[in-house]
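Engineer: Sequence isn't available, so here's the structure alone:
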């Protein structure tokens, strides 16, 4: 199988996470996408609600989307959620499948600051979501890596015929100008962002009185 993996704090999960993941799933003919909330994010401040509440919201969303599943491997970890450790474990769980780790271009250009980032390619392909027409500056240190590993089609080049990892798949996605911070601020002000959240997520937030004033 071809399995996509999208991690994040999902505080809360919103259409800015969901729609690009759906577009990547279709573009790369993925069999399923794992949505993976983290417990202790190494690059962000701690979430505003509990891990259990974030897991519940993500699971609710997955129940309504075909081919999406909750992955709680990082949520169960009591140490920072270093991606390379997670991908190594997932690679062991899915030894015959191709893993596609999904990230935005904003994360990709910071990849060299990630823990043991070079080893990510030992366990998965990297999917880089980018806005239409956006190009990485040729002088950026990640441009050489992007060029060397980039693969624009579903067919692997000859040099990777025997590998289920190590490629970069740039995927152009529809821009989603949505952030969890923006949603939390709106909710704190009593504004209900019905166009930014799936109805089941909004229902849970209101029932549990999360983020509300």
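Structural biologist: Thanks, I have the structure now. Since the model is a prediction, treat every value here as computed from it, not as a measurement.
Engineer: only C-alpha atoms for contact and neighbour calcs from this point on.
Structural biologist: Noted.
Engineer: can you give me the strands in the chain?
Structural biologist: According to DSSP state E, the chain carries its strands in the segments 2-8, 32-37, 68-70, 98-104, 125-130, 168-172.
Engineer: In terms of secondary structure, what does the second one contact?
Structural biologist: Contact here means 3 or more C-alpha pairs under 8 Å, 6 or more residues apart in numbering; DSSP states H and E; on that basis strand 32-37 packs against strand 2-8, helix 15-27, helix 51-64, strand 68-70.
Engineer: another one to put next to it:
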């Protein structure tokens, strides 16, 4: 059985923090791969203003130097709200020889009781929680915990830096930074 980590998010834009989390979980759990899953329309926050094609392309640029990372466009191929239950259920049907681990930050660990069909989802996937400042990994649900080096960056911070002319050096992979500038995103 293959072991695959799933890292979902809007990736608007993908940044070094996303890559760090994916690599640390990959190593800690001995995964075969980590798939980045850009969400189409996330249920827990406002939809992204950046179109889907840009977010997928930026994510592909962000991961291109890592052979055990890939992008799954499964949620892009569906319209409507991107519920994790639907995504995982579809992946399990497509990849019967695979065990999936869904990687989430501490903020989402606390939010798990509100997730769509959480009890059924827990039968399909193992959740992996990573710490985020200001959040504990406390939940009534079973999760694997992975300690990662703290790196405080967010997509909101990156977008604000572009909007107000600040530096994004060392916050983004160079290819993503170039792509954003080339397409005048976040101005």
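Structural biologist: Alright, I've got the coordinates. Just so you know, these numbers come straight off a predicted model, no measurement behind them.
Engineer: So after superposing, what's the score?
Structural biologist: Here the TM-score for the pair of chains, by TM-score structural alignment, normalised by the length of the second structure, is 0.93; 185 aligned residues with a C-alpha RMSD of 1.6 Å.
Engineer: still on that earlier bit, of the helices and strands packed on strand 32-37 of the first structure, which is nearest residue 96 of the first structure?
Structural biologist: Nearest to residue 96 of the first structure, of all these, is strand 2-8, at 9.7 Å by C-alpha to C-alpha.
Engineer: Mean deviation, the closest one versus the second structure?
Structural biologist: If you overlay the two and look at strand 2-8 of the first structure, the average distance to its match in the second structure is 0.3 Å (mean C-alpha distance after the TM-score superposition for the first structure).
Engineer: got the contact list for that strand?
Structural biologist: With contacts defined as C-alpha atoms under 8 Å, 6 or more residues apart in numbering, strand 2-8 of the first structure is touched by 21, 25, 29-38, 41, 97-103.
Engineer: ditto for stretch 62-81 of the first structure
Structural biologist: Stretch 62-81 of the first structure is contacted by residues 31-42, 51, 55, 58-59, 86 when judged by C-alpha under 8 Å, 6+ apart.
Engineer: Can you select the buried ones among these for me in PyMOL?
Structural biologist: To isolate the buried ones among those in PyMOL, judged by 16 or more other C-alpha atoms under 10 Å, type:
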select buried, resi 32+33+34+35+36+37+38+39+40+41+51+55+58+59+86
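Engineer: circling back to that earlier point, dump the helices and strands packed on strand 32-37 of the first structure into TSV; add distance to residue 145 of the first structure as well.
Structural biologist: Putting these into TSV (distance: least, C-alpha to C-alpha, whole Å) gives the following:
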stretch	distance to residue 145 of the first structure
strand 2-8	21
helix 15-27	21
helix 51-64	32
strand 68-70	30
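Engineer: any idea how far residue 121 of the first structure is from residue 84 of the first structure?
Structural biologist: Residue 121 of the first structure is 9 Å from residue 84 of the first structure, where distance means C-alpha to C-alpha, to the nearest Å.
Engineer: next one: residue 205 of the first structure
Structural biologist: 32 Å.
Engineer: Residue 137 of the first structure: which of the helices and strands packed on strand 32-37 of the first structure is closest?
Structural biologist: Of all those, helix 15-27 sits nearest to residue 137 of the first structure, with 22.7 Å by C-alpha to C-alpha.
Engineer: can you list contacts of that closest one?
Structural biologist: With C-alpha under 8 Å, 6+ apart as the test, helix 15-27 of the first structure has contacts from 4, 6, 30-33, 102, 129, 171, 173-174, 176-179, 196-198.
Engineer: can you give me the angle that helix makes with strand 168-172?
Structural biologist: 110 degrees (axes from the mean of the first three to the mean of the last three C-alpha atoms, to 10 degrees).
Engineer: how close does helix 15-27 of the first structure sit to the second structure?
Structural biologist: Compared with the second structure after the fit, helix 15-27 of the first structure shows a mean deviation of 0.7 Å (mean C-alpha distance after the TM-score superposition for the first structure).
Engineer: give me the stretch of the second structure that that helix matches.
Structural biologist: Counting by TM-score structural alignment, helix 15-27 of the first structure falls onto residues 16-28 of the second structure.
Engineer: mind listing what's buried in the matching stretch?
Structural biologist: Neighbour-count burial for stretch 16-28 of the second structure, counted by 16+ other C-alpha under 10 Å, picks out 16, 17, 18, 19, 21, 22, 23, 24, 25, 26.
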